[in-house]
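Asks: structure, please.
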Amino acid sequence: MMNALERRSTFALSSIFALRMLGLFMIVPVFSVAGQSYQYATPALIGLAVGVYGLTQAILQIPFSLIADRFSRKPLIILGLLLFALGGAVAAMSETIYGVIIGRAIAGGGAVSAVVMALLADVTREENRTKAMATMGMSIGVSFMVAFSLGPWLTTLVGISGLFWVTTIMGLLAILMLFMVPSTTRHHKNFQQGYFNQLKQVLKMQDLNRLHVSVFALHLLLTAMFIYVPSQLIEFADIPLSKHGLIYLPLLVVSLFFAFPSIILAEKYRKMRGIFLTAIGGIIAGLAVMIFGFESKYILLLGLGLFFIAFNVMEALLPSWLSKAAPIQSKATAMGVNASGQFLGAFCGGILGGQLNMLGNTTLGWSILTGIALIWLLISFGLSQPRYLSSLVFSLPEAKQTDEWTSQLLAIRGIEEVVVMPEQQVAYVKVDKQQIDEAARHDLTRLLGKEVAI
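Replies: Coordinates of the predicted model:
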């Protein structure tokens, strides 16, 4: 069970993600039409205005995350959210398409997705990590669907510039949510290394690279599908574009009933690799159904349903697995590389979706997406089961200096990391139970003044 601190932090950080994603995604379903009202607008520049956010996100995730492994994470998140809000304001006040492009690029400069996930990993215990990451993953999926439903409706009320102002407001609200999260001080055994070596260490880890490929493929397929499927829902299912949000939301809700049990099974029974590969299989199945049945309304919806179930499982498992596999001293860096893969996937998926719409062969289009998913599955077979650590919660000692106390803890075999929350007077201690022996238990008992059950 999560404690109150974990529940509050998970809610706040998931809300930050959701508010950012809402601000981003509400623009997507309306800008191809509404963007034509801007001076100097062309189809290519309208596409750039939509896509430049993802491009700057992909470029700047790694620098932000490298810094976040050295310094406090919360000020970096505030900086990123201020850039996000500023970018929305610049776009809202622009009368030309170039101003919108600049605003979207500035908003994308607030590339703090990985930093937010790393902070969530800091303030949650290992055994609750998957639940917390699942909540964050679900917030992304829900915000995506809600944005596609709200975007057209809000545009009719406040116009496209008003929609950008809504983005700014959401960025500022996200900053307020951050005050619900405790400040942390991280301590671990590894010595600090240069930025280049830190990034090099992360990029050399094959399992991490497979996870980066996975998030790239997942968001490539998702974005390409959302560009590719609307015309088929109109043509074959006789569902007008204005009603598509009413299709996506129920499918998302149904998918959650399948996703949560899968996530619990993955963590509780340590079946993460099996559930992960099964979820990729579910994505392949959903896409394959649409190869053969896209002309039938109900088979098309069945394929979408299978895809959404598998997508939500993957969206929850990926950050949790990443937090387990990443080196403790480079957790944000690994998440930064992963987030760059996510945004590059979305960027490439947008381009691919447009090309598929130009093919004029729906069967071939779904076959191409299925082929990409099959390649992803083959790459993922090389994944090893992640390392499972546990977390203990200790009260901070009154008599000792915190730095001295954490140093003594880290000297004990099996203690991997200590995250201190001074305002709450508690510390989360990350433990590898397989390395804890009698001598380590004795040292812990001596240091804490009481026997610890591990």
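
Asks: hey, let's count contacts and neighbours off CA atoms from now on
Replies: Fine.

Asks: quick one: distance of stretch 221-230 to the chain centre.
Replies: A distance of 19 Å separates the centroid of the chain from that of stretch 221-230, by CA atoms, centre = their mean, to the nearest Å.

Asks: mind checking the SS state of residue 427?
Replies: What DSSP: H, G, I helix; E, B strand; the rest coil gives for residue 427 is strand.

Asks: no no, residue 386
Replies: coil.

Asks: where is the longest helix in this structure?
Replies: helix 129-178 (DSSP state H).

Asks: can you get me the centre-to-centre distance for that one and its chain?
Replies: 14 Å.

Asks: report the distance from the helix or strand that that helix is followed by to the chain centre.
Replies: The first helix or strand that comes after helix 129-178 along the chain, using DSSP states H and E, is strand 185-188. Distance, stretch centre to chain centre, for strand 185-188: 23 Å (CA atoms, centre = their mean).

Asks: and the longest helix of the chain, what does it pack onto?
Replies: Applying 3 or more CA pairs under 8 Å, 6 or more residues apart in numbering; DSSP states H and E, one finds that helix 129-178 contacts helix 4-25, helix 28-34, helix 73-92, helix 113-122, helix 244-268, helix 297-325.

Asks: in JSON lines, list the ones you listed along with distance to residue 209 and mean neighbour count.
Replies: What follows is the helices and strands packed on helix 129-178, written out as JSON lines (distance: least, CA to CA, whole Å; neighbours: other CA atoms under 10 Å):
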{"stretch": "helix 4-25", "distance to residue 209": "24", "mean neighbour count": "22"}
{"stretch": "helix 28-34", "distance to residue 209": "29", "mean neighbour count": "16"}
{"stretch": "helix 73-92", "distance to residue 209": "24", "mean neighbour count": "24"}
{"stretch": "helix 113-122", "distance to residue 209": "16", "mean neighbour count": "25"}
{"stretch": "helix 244-268", "distance to residue 209": "21", "mean neighbour count": "17"}
{"stretch": "helix 297-325", "distance to residue 209": "10", "mean neighbour count": "23"}
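
Asks: and the angle from the helix or strand hosting residue 333 to helix 73-92?
Replies: Residue 333 belongs to helix 331-359 when assigned by DSSP H and E. Per axes from the mean of the first three to the mean of the last three CA atoms, to 10 degrees, the angle that helix 331-359 makes with helix 73-92 is 30 degrees.

Asks: one more to put side by side:
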Amino acid sequence: MSSVEYKSIFALSLIFSVRMLGLFMVIPVLAVFTQGMNGFSPVTVGLAIGGYGFSQALLQIPMGWLSDKIGRKSVISAGLLIFMVGSVIAALSDSMNGIIMGRIIQGCGAISAAIIALAADLTREQHRTKGMAIIGMGIGLSFCLAMIMGPVIGSYGGLSGLFLANAAMGGIALMALIFFVPSPVVFSRDLNSHVQVGKIRDILRNPNLLRYMGGIFTLHFVLMALFVFIPKQLQQAGYDSAFQGVVYLGVMMASLVVMMPMIIISERRRWLKQFMLVSIAVLLLSLALLSEVKISNGGLIVAIILFFIAFNFLEATLPSLVSKQSKAGFRGTAMGIYTTCQFLGAALGGSLGGWIMMFYGIQGVVFLCGILVALWWLYSATMKHPPYVRSMVMALYPSSRGNTQETGQMLAALPGVEDVSILADEGIAYLKVDWQRVDRSMLYRYGKC
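Replies: Sure thing, here's the model as predicted:
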């Protein structure tokens, strides 16, 4: 990648991560800091936690399409301003209704698809996968930081201070967009970063992809439902708001120490299905511990650590599985549906979790989550082993562009090449390759990867 490409990708990663940091930072403290507020109840807490998911799920794909029409930076700028407005509304609110409204408006700044499309516009074909990986790592880091920073900032500035920090982060992201991200000269037609309406039906007919969509829905449903009561449980265990940040720091460090070797081993040994089933089982175990009426302080911490070991592994692995299972050139559409399921899970997890908490208590919430996770395990146990392939984007040499149909057939005939899709007008080939079997010297005769 060139220096301009690196600068653009890191700036876009910062924008994406800072915004996600703001959305997630209030999750570990909302249930505690809103106690005594006008309209407080488990139901309104759940709506405040997951409210952003409704607007995100509804608007993220349309906002991506809008960026094709009026420009990426215009849509991203508008989305960040909307996010800042929602943050200020929530910061100035003294009732749960105001906070819920602010969270929903925050989610209306749904710029994920536009950022991914802009990243594709600003990088050459052969470097786009690397660019998307950098953005993905930033998102994962932002979630971990949010769990740690939320309680710490909240202990000093309260809930209003947290939401004002959200607004400030939106401002930082907007400045990064204006000063560090160049405007693309042309819009790239990149199939790995755009949702193609005509391909949605094909994605929904793939049973393995449906398993992954259901999996990410369940994972974020459970996450948001549990955070309706976990912060209060920690408070009752003697961990005040400020110290909860230290607790989450320890939890995240412990979970990452276990999770990283799991990812490496599962990929290297090709045990993704086995590790996925084990992780879902660990989720069930953590829920079983949380369901204990008189859980000890140590048991509570162990349950949270187990939950985040499984959560972080599945959160990192499921997008990879979607990418592996999607046909060449279909990844953008598959990921668009995938993220919509993720936001819907967050929205319904918070709202239904709060409603059940109000009438059936912690055991009711855990029971519902346990049923969903058990069904997910059973559904996943019947899936085929995923193909161990990598997605590649190849810029074809001029000599390979004359007869793209013939070029596609020759590429598909190479050992280790599992799938090929070519955009003839763009001179770009989308490939799925088994990296252990493919002859790279033969592959590179047709273009740059």
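
Asks: what TM-score do we get after superposing?
Replies: Superposed pair, TM-score by TM-score structural alignment, normalised by the length of the second structure: 0.75. Supporting alignment: 431 aligned residues with a CA RMSD of 4.8 Å.

Asks: thinking again about what came up before, tell me which of the helices and strands packed on helix 129-178 of the first structure lies nearest to residue 169 of the first structure.
Replies: With CA to CA as the criterion, residue 169 of the first structure lies closest to helix 73-92 of these, at 7.0 Å.

Asks: from the chain's centroid, how far away is the closest one?
Replies: On CA atoms, centre = their mean, the centre of helix 73-92 of the first structure falls 18 Å from that of its chain.

Asks: ok, stretch 308-315 of the first structure next?
Replies: Mean C-alpha position of stretch 308-315 of the first structure versus that of the full chain (CA atoms, centre = their mean) differs by 12 Å.

Asks: how big's the offset between it and the second structure?
Replies: Its aligned residues in the second structure lie a mean 0.7 Å from stretch 308-315 of the first structure after superposition (mean CA distance after the TM-score superposition for the first structure).

Asks: what does stretch 272-284 of the first structure give?
Replies: Superposed on the second structure, stretch 272-284 of the first structure shows a mean distance to its aligned partners of 1.4 Å (mean CA distance after the TM-score superposition for the first structure).

Asks: neighbouring contacts of stretch 295-304 of the first structure?
Replies: For stretch 295-304 of the first structure, the external contacting residues (CA atoms under 8 Å, 6 or more residues apart in numbering) are 233, 236, 237, 251, 285, 286, 287, 288, 289, 290, 293, 294.

Asks: please flag which of those residues sit within helices.
Replies: Members of those lying in helices (criterion: DSSP H): 233, 251, 285, 286, 287, 288, 289, 290, 293.

Asks: can I assume the second one is in contact with residue 305?
Replies: By that I understand residue 251 of the first structure. Yes - Residue 251 of the first structure is within contact range of residue 305, at 5.6 Å (criterion: CA atoms under 8 Å).

Asks: now for the closest residue in space to residue 43 of the second structure that isn't next to it in sequence: which residues touch it?
Replies: With sequence-adjacent residues excluded and distances taken as CA to CA, 6 or more residues apart in numbering, residue 43 of the second structure is closest to residue 354, at 4.1 Å. The contact partners of residue 354 of the second structure, by CA under 8 Å, 6+ apart, come to 41, 42, 43, 44, 45, 46, 47, 225, 228.

Asks: trace residue 354 of the second structure over to the first structure, please.
Replies: Here residue 354 of the second structure is matched to residue 354 in the first structure, going by TM-score structural alignment.

Asks: separation between its match and residue 37 of the first structure?
Replies: Applying CA to CA, to the nearest Å, the value for residue 354 of the first structure to residue 37 of the first structure is 22 Å.

Asks: with residue 311 of the first structure instead?
Replies: Counting by CA to CA, the gap between residue 311 of the first structure and residue 37 of the first structure amounts to 35 Å.

Asks: what sits up against stretch 434-454 of the first structure?
Replies: With CA under 8 Å, 6+ apart, stretch 434-454 of the first structure has contacts from 408, 409, 412, 413, 414, 433.

Asks: what do you get if the cut-off is 7 Å, keeping everything else the same?
Replies: When contacts are defined by CA atoms under 7 Å, 6 or more residues apart in numbering, stretch 434-454 of the first structure is touched by residues 412, 413, 414, 433.

Asks: so residue 124 of the first structure: helix, strand or coil?
Replies: Three-state call for residue 124 of the first structure (three-state DSSP): coil.

Asks: relative to residue 134 of the first structure, how far out is it?
Replies: Distance of residue 124 of the first structure to residue 134 of the first structure, given as CA to CA: 12 Å.

Asks: for residue 59 of the first structure, same thing?
Replies: For residue 59 of the first structure, the distance to residue 134 of the first structure (CA to CA) stands at 26 Å.

Asks: the two: which has the busier surroundings?
Replies: More crowded of residue 59 of the first structure and residue 134, by other CA atoms under 10 Å: residue 134, with 27 against 20.
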